[in-house]
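Colleague: following is a predicted model, sequence given first.
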Amino acid sequence: MRWRGRRGSANIEDRRGRARGGAVAGGVGGLGLVALLLFGYFFGIDVSPLVNQQQINPDGSTQVTEADQQAAEFVSVTLADTEDIWAAIFRDELGQTYNEPTLVLFKGVTPSPCGNASGATGPFYCPNDRKVYLDTDFFVTLSRQFGARGDFAAAYVVAHEVAHHVQDELGILAKANQVRSQVSQADSNAISVRIELQADCFAGIWARHAAESFGTLEEGDVLEAMNAAKQIGDDQLQRSAGRIPSPHTFTHGTSEQRQRWFATGYQSGDLRNCDTFGSARL
């Protein structure tokens, strides 16, 4: 992905390097929390190295490395691309104004209205404050622990979380979560899967428009995103944790489903083809 030297987003709230303090106990919590990876919380994967190997300054703040800064610049450019693309789609196809989300960069732990964000929760979108939360160290975990390498794999992560904001803008997320609060845990999980697969499809639409509008995609980029979708499927994550996949516990979809819905968005570029709630086949 050709991103260096391109416009970055102004909608970045950088909390890295701040002193660590306040209550950090508590869950991933909050109805509507849509974490991309619930690997530590749900699947028993040891994420303590990610959380504990922070470089702490004497004043209790975390140290921002050169790698952190490069990751932040990459995220800023990717976020700017999502702003341009979704603004155009909302204007040209929906006749609406797209309200841009804020992306919070942090290291270690930071509070959110949906619960504390940490390396263990993975990136997520919080509808309560309409912000995306992302620990820049997560990209290292994505590559080393999950085998999802490449800058476009990381771009897919950002685009997926922004896609939840798009769902929020369209009123989809609030309606889906209202239903989730009224049904059994198994049914709530099933609705969550539809939310996540639609976000994958929207991320595919973003990738299609990024290729057409900016010409920033390089050979192999889409394959990197597809591999990332595969590596973070619920079935793959449960197998990696030494468990037999249990479909009733899935909250994000299988590897095959995540790849297929991303591909649907990328190949069609059409919001109408991302109706996971009306689809008989997920």
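Modeller: Thanks, I have it.
Colleague: could you use CA atoms for every contact and neighbour count after this?
Modeller: Will do.
Colleague: the residue nearest the centre of the chain in helix, strand or coil?
Modeller: Most central residue of the chain, judged by C-alpha distance to the mean C-alpha position with CA atoms, centre = their mean, is Glu161 at 3.4 Å. Using DSSP: H, G, I helix; E, B strand; the rest coil as the criterion, the local structure at Glu161 reads helix.
Colleague: list the contacts for it?
Modeller: By CA atoms under 8 Å, 6 or more residues apart in numbering, the contact list for Glu161 reads 36, 123-125, 132, 199.
Colleague: next step: those residues restricted to strands.
Modeller: 124-125, 132 (DSSP state E).
Colleague: what is the nearest of those to Leu105?
Modeller: Relative to Leu105, the closest of those is Val132; by CA to CA it sits at 8.6 Å.
Colleague: for stretch 234-252, the distance to its chain's centre please.
Modeller: Chain-centre distance of stretch 234-252: 18 Å, with CA atoms, centre = their mean, to the nearest Å.
Colleague: want to compare, so here's the second one:
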Amino acid sequence: MDLNGRRESDNIEDVRGQSDAGPVGRGGGFNIPGGIPLGGFSFRTIIIFAVIYFVAKLFFGVDLLQILSGTPSGQVGSSYSQSQSNGANSAEDQAMKKFVSQVLADTEDTWTGIFESMGKTYERPKLVMYRGQWSSACGEANSAVGPFYCPSDHKVYLDTDFFREMQQKFKAGGDFADAYVVAHEVGHHVQNLLGILPKFNQARAKMSETQANAMSVRVELQADCFAGIWGKFTQQKGILQSGDLEEALNAAHQIGDDALQKQGRGYVVPDSFTHGTSAQRMKWFQRGFDTGKISACDTFSGAI
């Protein structure tokens, strides 16, 4: 990508290197391992939790902390594991901040124009760059969660060490591959503004796990398609360079549910898919890229 001279977004919150003050909305407090918020709890309540935990662990072999430390409520995004590193002020970190802020700025310009063409106003999301863990309105963001969008606070959460994981573990490196990750999460923000995410989250409460997973796949594939729309506009601006599109398609392939499950467990369980297969993710990103139209990204009608 040629981002030289491109503007940087003002909507970046870089909290790498900072310590988290506590769960959002609790005015401080702290978490015990596993992400259970204790701010505002009485000492008696804490004792009760402790008794329940040890009884479950001793007699049933159930670790409640592991159960309660899952994906933060309402998050939409990846669930890929990440590596961690220290420091936040290195030249590499500053270069990454500039890159992410330029990509975010370009998504802002793209979606502002698209929304204006529909007679709507695009609300620009914030993007939080963190390292290790941070609190969101959807719960704890941590290195095991991966990049995600929180519809409750309209923010994208990104541990940029995920880009290193993309390159080293998933063999999906490249600047446009990294930009695709940002554009995908911004795609969820677009879904939120269009009312798609609220409808999905409301309907999900009445679905079985298998049904919810199947619907989640359609939500994620639409976000891929929206990322492709952004890619189309970057191409028209002359930002893309030779090989960039192939980088994004390779990333979509490497982080498909089937590819990840084959790598992690050696076999696939289709009913557990939440993001789509490699072929599906490539297909819908390409469709958005080819058409540049929201109407072409209807993943909820017919086969995907």
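Modeller: Okay, I see it. Note that the coordinates shown come from a computational prediction; the quantities given were computed from them, not determined experimentally.
Colleague: tm score of chain vs chain?
Modeller: Here the superposed chains carry a TM-score of 0.89, computed using TM-score structural alignment, normalised by the length of structure 1; 262 aligned residues with a CA RMSD of 1.4 Å.
Colleague: output the ones in strands among the contacts of Glu161 of structure 1 in TSV; the columns should cover neighbour count and distance to Phe106 of structure 1.
Modeller: Compiled in TSV, these are given as follows (neighbours: other CA atoms under 10 Å; distance: CA to CA, whole Å):
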residue	neighbour count	distance to Phe106 of structure 1
Phe124	27	12
Tyr125	29	14
Val132	25	11
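Colleague: if I look at the residue nearest to the centre of structure 1, how far off is Pro101 of structure 1?
Modeller: Glu161 of structure 1 sits 10 Å away from Pro101 of structure 1 when distances are taken as CA to CA, to the nearest Å.
Colleague: which position in structure 2 pairs with the residue nearest to the centre of structure 1?
Modeller: Residue correspondence to structure 2 (TM-score structural alignment): Glu161 of structure 1 is matched to Glu185.
Colleague: now do the SS call for Ser301 of structure 2.
Modeller: coil.
Colleague: that one: neighbour count?
Modeller: For Ser301 of structure 2, the tally of surrounding residues (other CA atoms under 10 Å) stands at 8.
Colleague: likewise Gly215 of structure 1?
Modeller: Other residues near Gly215 of structure 1 come to 12 when the count uses other CA under 10 Å.
Colleague: go on, Arg164 of structure 2?
Modeller: Arg164 of structure 2 has 17 nearby residues by other CA under 10 Å.
Colleague: aligned partner of it in structure 1?
Modeller: Looking across to structure 1 (by TM-score structural alignment), Arg164 of structure 2 lines up with Val140.
Colleague: isn't there a helix covering that match?
Modeller: Yes: the secondary structure assignment for Val140 of structure 1 places it in a helix, going by three-state DSSP.
Colleague: what about stretch 285-301 of structure 2, how long is it end to end?
Modeller: First-to-last distance for stretch 285-301 of structure 2 - CA to CA - comes to 17 Å.
Colleague: once you drop chain neighbours, what's closest to Gly28 of structure 1?
Modeller: Careful, residue 28 of structure 1 is Val; it's not Gly. The shortest distance from Val28 of structure 1 to any residue that is not its chain neighbour, by CA to CA, 6 or more residues apart in numbering, is 5.3 Å, and that residue is Gly115.
Colleague: the one you found corresponds to which position in structure 2?
Modeller: Gly115 of structure 1 maps onto Gly139 in structure 2, with residues paired by TM-score structural alignment.
Colleague: that match reaches Val76, doesn't it?
Modeller: No: here Gly139 of structure 2 does not reach Val76: they are 12.0 Å apart, not a contact under CA atoms under 8 Å.
Colleague: so how far is Ser48 of structure 1 from the residue nearest to the centre of structure 1?
Modeller: The separation that Glu161 of structure 1 has from Ser48 of structure 1, given CA to CA, amounts to 23 Å.
Colleague: after the helix or strand where Pro49 of structure 1 lies comes which helix or strand?
Modeller: Using DSSP states H and E, Pro49 of structure 1 sits in helix 48-52. Sequence order places helix 66-89 as the next helix or strand after helix 48-52 of structure 1, per DSSP H and E.
Colleague: that following helix corresponds to what range in structure 2?
Modeller: Mapped onto structure 2 using TM-score structural alignment, helix 66-89 of structure 1 covers residues 91-114.
Colleague: that stretch vs structure 1, average distance?
Modeller: Here stretch 91-114 of structure 2 is compared with structure 1 after superposition; its mean distance to the aligned residues, by mean CA distance after the TM-score superposition for structure 1, is 0.6 Å.
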